[in-house]
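Engineer: predicted structure and sequence below. I'll ask about it afterward.
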Amino acid sequence: MKKVKIALLGLGNVGRGVWNILKENEEEIMKRSGFKVEVAKVLVRDINKPRGVEVPDGIVTTDFNEILNDDSIKIVVEVMGGIEPAREYMLKSMSRKKQIVTANKMLLATNGDELYKKADEEGVMFNYEASVAGGIPIIQAINESLTGNKIKELYGIVNGTTNFILSKMELENGKFDDVLKLAQEMGYAEADPTSDIEGYDAQYKLAILASLAFGTKIDVSKVYREGITKITDVDMEYAKSFGMVIKLLAIAKDVDGQLELRVHPTMIPETHPLANVYDSFNAVFIKGNAVGDLMFYGRGAGDLPTGSAVVADIISIVRTNIDVDNPISVVKNNLWNKEIMDVANVESKYYIRATVQDRPGVLGEVSAVFGNYEVSMHSVIQKGEIKNKSKVALVLVTHMTTEEKVRKALDELSKLNAVESIENLIRIEEFE
């Protein structure tokens, strides 16, 4: 049996998953790839830190040069996370003709172009299936299985933490702060959950998916982002009354050659397949002009699901015969130069919840403001559910309109004496 040596950069949650899969599934991997995959080195920051797995003496190191200068190591697997030194290590490894596998969504979303270009120049493979949606093979599907399609729309539930929180709020009437604490206790959320609950994690992942789906470079800072911290049990109840649920969606659309890219809480019909994705599961829903509607579903995080995607990337490299000295094109995102649409021009329906004074004429004042900005109403609900009897909740659902018109109307509304506060704004996606 032929052997290929690899190195792991990092032995945290994902790194341990990769290690365990390579050990537990060794026979299956050998039969399917034709190679015995051997972990020759594992790079860590602290050699004395407990690992949770048994690693033989001589494999663990704190010196990256032991990996870089070892020509017998053919594949470098980066599972350490962060921007630096991960970026530096991968670039240096490419220069030494080592193939690369990574799960680093943040680095790909912010510095991906540099890495793609370097891999292309050096003729090495650069695989990153695990960077989006854990064990779901969505990168491979877009890169290979769907290359005969023009992808028109992509909708993703790509963050397990926020989906867990919203699921608990929907199904068990939980309050945001209580469910977030539960998510932290269960290991779904970090001690500092900002990246998840404020939508940054989903923003990085959408940038990667959109880059591949539409064949263009994506500036992640132009991907509109909102988190879920404003969602309350009240909003959940209203959504339910409309026959809808609330999900943190990553949305990408090709609208007449411009890209609409946004991450935010979204009300979607309870009959849509994405509405039934619960707990920490992820799903990506794609509309192709030839294939129609497809949905990919599975665990979006965790050591074994993410480790599974990493190992699949390793096997993919091994199967291509990594010793062949032929350049391998890896740049997939420079086929077209598509402009990202300003969110102000995005069209949607909107759910707006406000607290207003309970007196005659208020609804007329509110309606007049929306009329001034050509925002028409689909429905209006007024409920005296607030403890202060002089105030009531006002819920409005608009027809299709632009973000700019809604924002201008809300800005003017907030200045009315009759309007105590604008509590929330949630976009509605009904799908075609």
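Structural biologist: Ah, there it is. Numbering: from 1, shown residues only.
Engineer: from here on, contacts and neighbour counts on C-alpha atoms
Structural biologist: Noted.
Engineer: just give the number of residues close to V53.
Structural biologist: Residues within reach of V53, counting by other CA atoms under 10 Å, total 11.
Engineer: the residue lying closest to R51 once chain neighbours are set aside: what's it in contact with?
Structural biologist: Excluding the flanking residues, the one nearest R51 by CA to CA, 6 or more residues apart in numbering is L11, at 7.1 Å. L11 is in contact with 42-44, 51, 79-80, counting by CA atoms under 8 Å, 6 or more residues apart in numbering.
Engineer: closest one of those residues to L274?
Structural biologist: V79 (29.1 Å; CA to CA).
Engineer: which SS state does the closest residue in space to D254 that isn't next to it in sequence fall under?
Structural biologist: Closest residue to D254 apart from its sequence neighbours, by CA to CA, 6+ apart: K152 at 5.3 Å. State at K152, reduced to three classes by DSSP: H, G, I helix; E, B strand; the rest coil: strand.
Engineer: surely K152 and G288 touch.
Structural biologist: Yes. Look at K152 against G288 with CA atoms under 8 Å: they come within range, at 5.8 Å.
Engineer: what is the neighbour count of the closest residue to D279 other than its chain neighbours?
Structural biologist: Spatial nearest neighbour of D279, excluding adjacent residues (CA to CA, 6+ apart): F164 at 4.1 Å. Using other CA under 10 Å, F164 has 23 neighbouring residues.
Engineer: so which helix or strand takes in F164?
Structural biologist: Assignment of secondary structure by DSSP states H and E places F164 within helix 160-172.
Engineer: same question, L11
Structural biologist: Using DSSP H and E, no helix or strand contains L11.
Engineer: putting a second one here so we can go through both:
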Amino acid sequence: MDVLNLGMVGGGTVGSGVFHALQQNGELLACRIGVRIQVRKVAVKAVDEPRPYPIPRRLLTTDWRQVVEDPEVHMVTELVGGTTVARQIVETALRLGKPVITANKALLSAHGPELFRKAERHGTNLYFEASVCGGIPIIKALREGFVGNRIRALYGIVNGTCNYILTRMARDRAGFDAVLKEAQREGYAETPPDLDIDGHDAQHKTGILASLAHGIWIPPSKIRVEGIRSVSPLDLEFASQLGYTIKLLGIVKELGSADATDGETPLQVSVYPALIPSRHVLAGVQGVFNAVFVRGDVVGETLFYGQGAGKDATASAVLSDLADAALDLRFGSPRRRPAFVRQPNRVRVVPMDEVVSRSFVRLSVVDRPGVLARIAAVFGQAGIGIASVIQPEGHTGEIVPLILMLHEAPDGAVRRALGRIGRLPVVKAPPVRFRVESLD
């Protein structure tokens, strides 16, 4: 049986998980692919640092170049994170013609196009299944399983921290700050948690999925991102009464057929908390789990569900890429499946102001006659219709919540109208607005 040597850069939570998985299932993997993968060397920050799974001291080094530049190392895993040293590691390995397996979504989001070009230039490949949704094989599905489909829509719950927080808030009617602190105690949220709760982690992942699905690299600057800080138990309660659940979604969807003038299909790429129908399968995704709902023009609707993070789920995805890289090396076909392929259909990422959707709006208003009429007048002047109104009883005092469901309208028009409404003397707090996604 052929033997290939693996050099690992990163031996922390994910890296030690990969090492452990190889020790546990290495023989099974070798039996299935006909290639034995053995770890030759592992670069770590510190030899004696604590790690979830032990790695023999004889394999450890603190110099990543000793791993990447070792002529006996055939392929490299980059599991250190970040976009500075990680980029040097990946570029060095690719320049040496060695395939790289990475879980680094931030690196791909920031430097994906140049890294893929470098891999092509040096006759090797970059594998990144573990960069999105941990153990869910969504990258492989988009690249292989749906290779004969145009992806009409993709909706992803791709950040477990946010999903855990929203699940707990909805279930226990707990406040955002209290649940965030609990998530940090349980290890589900980082300190500081900004990357997750402000939507930037989901933004990186959604950009990767959009780029794969549509063959045009989409930088973070083109992706509208909103986090979950503004979601309150009150919003979750009223959404439930209306038949909805609030989830942080990564959204990639075609907004129509190709434009008659330039032949480009308008495409929405966004991350924001949205109301989705409680009866939809995505609404049932609870806790730290991830899910991606994909609609293809041939296959129809499919759902991918599972652990989105953690040492073992991520290790599973890394092993999948190691198997692909090993087979490509064994059969001399490192470019068998390019990491990123431009597609013949042309798409145009639409500015968020042009995207049309329904909206859920919560206002804090003075409890007196004529308030609703003043608010409705502003929406009417903007050409925005009100579908339903809830002014719940049981709220004492001068300030009460007012819940509005709006008909479809361009995002920019809703935003400007809410800006005017927020300046009305009868409105006593900034308006809270969430878009409604029917997922049809």
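Structural biologist: Ah, there it is. From a predicted model like this one, the values you see are computed outputs, not experimental measurements.
Engineer: TM-score for these two?
Structural biologist: Overlay of the two chains. TM-score (TM-score structural alignment, normalised by the length of the first structure): 0.97; 431 aligned residues with a CA RMSD of 1.5 Å.
Engineer: list the contacts of the residue nearest to D279 of the first structure.
Structural biologist: Residues near F164 of the first structure by CA under 8 Å, 6+ apart: 183, 188, 278-281.
Engineer: how about 7 Å then?
Structural biologist: When contacts are counted by CA atoms under 7 Å, 6 or more residues apart in numbering, F164 of the first structure touches 278-280.
Engineer: in a markdown table, list those along with secondary structure, neighbour count and distance to K23 of the first structure.
Structural biologist: Formatted as a markdown table, these follow (DSSP: H, G, I helix; E, B strand; the rest coil; neighbours: other CA atoms under 10 Å; distance: CA to CA, whole Å):
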| residue | secondary structure | neighbour count | distance to K23 of the first structure |
| --- | --- | --- | --- |
| Y278 | coil | 20 | 31 |
| D279 | coil | 17 | 29 |
| S280 | coil | 23 | 26 |
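Engineer: a markdown table for those residues, including distance to T62 of the first structure?
Structural biologist: Formatted as a markdown table, those follow (distance: CA to CA, whole Å):
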| residue | distance to T62 of the first structure |
| --- | --- |
| Y278 | 40 |
| D279 | 37 |
| S280 | 34 |
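Engineer: and the residues you listed, which is closest to T402 of the first structure?
Structural biologist: Out of the contacts of F164 of the first structure, the member with the shortest distance to T402 of the first structure (by CA to CA) is Y278, at 30.1 Å.
Engineer: and the helices in the stretch 251-400 of the first structure, which stretches?
Structural biologist: With DSSP state H, counting those that start in this stretch, the ranges of helices along the stretch 251-400 of the first structure come out as 303-319, 362-372.
Engineer: again, but for the stretch 101-250 of the first structure
Structural biologist: 105-122, 138-140, 160-172, 176-185, 194-197, 200-214, 233-241.
Engineer: quick one: closest of these to R225 of the first structure.
Structural biologist: The closest approach between R225 of the first structure and any of the helices of the stretch 101-250 of the first structure, judged by CA to CA, belongs to helix 200-214 at 6.5 Å.
Engineer: mean shift of the closest one relative to the second structure?
Structural biologist: Its aligned residues in the second structure lie a mean 0.3 Å from helix 200-214 of the first structure after superposition (mean CA distance after the TM-score superposition for the first structure).
Engineer: which residues are in contact with that helix?
Structural biologist: With CA under 7 Å, 6+ apart as the criterion, helix 200-214 of the first structure contacts 105-106, 108-109, 132, 142-143, 151, 158-159, 195, 217-218, 220, 223, 225, 250, 252, 263, 332-333.
Engineer: kindly recompute the last result at 8 Å.
Structural biologist: Contacts of helix 200-214 of the first structure with the rest of the structure, by CA under 8 Å, 6+ apart, involve 105-106, 108-110, 131-132, 139, 142-143, 150-151, 156, 158-159, 194-196, 216-220, 223-225, 227, 250-252, 254, 261-263, 332-333, 336.
Engineer: distance of P52 of the second structure from R358 of the second structure?
Structural biologist: 46 Å (CA to CA, to the nearest Å).
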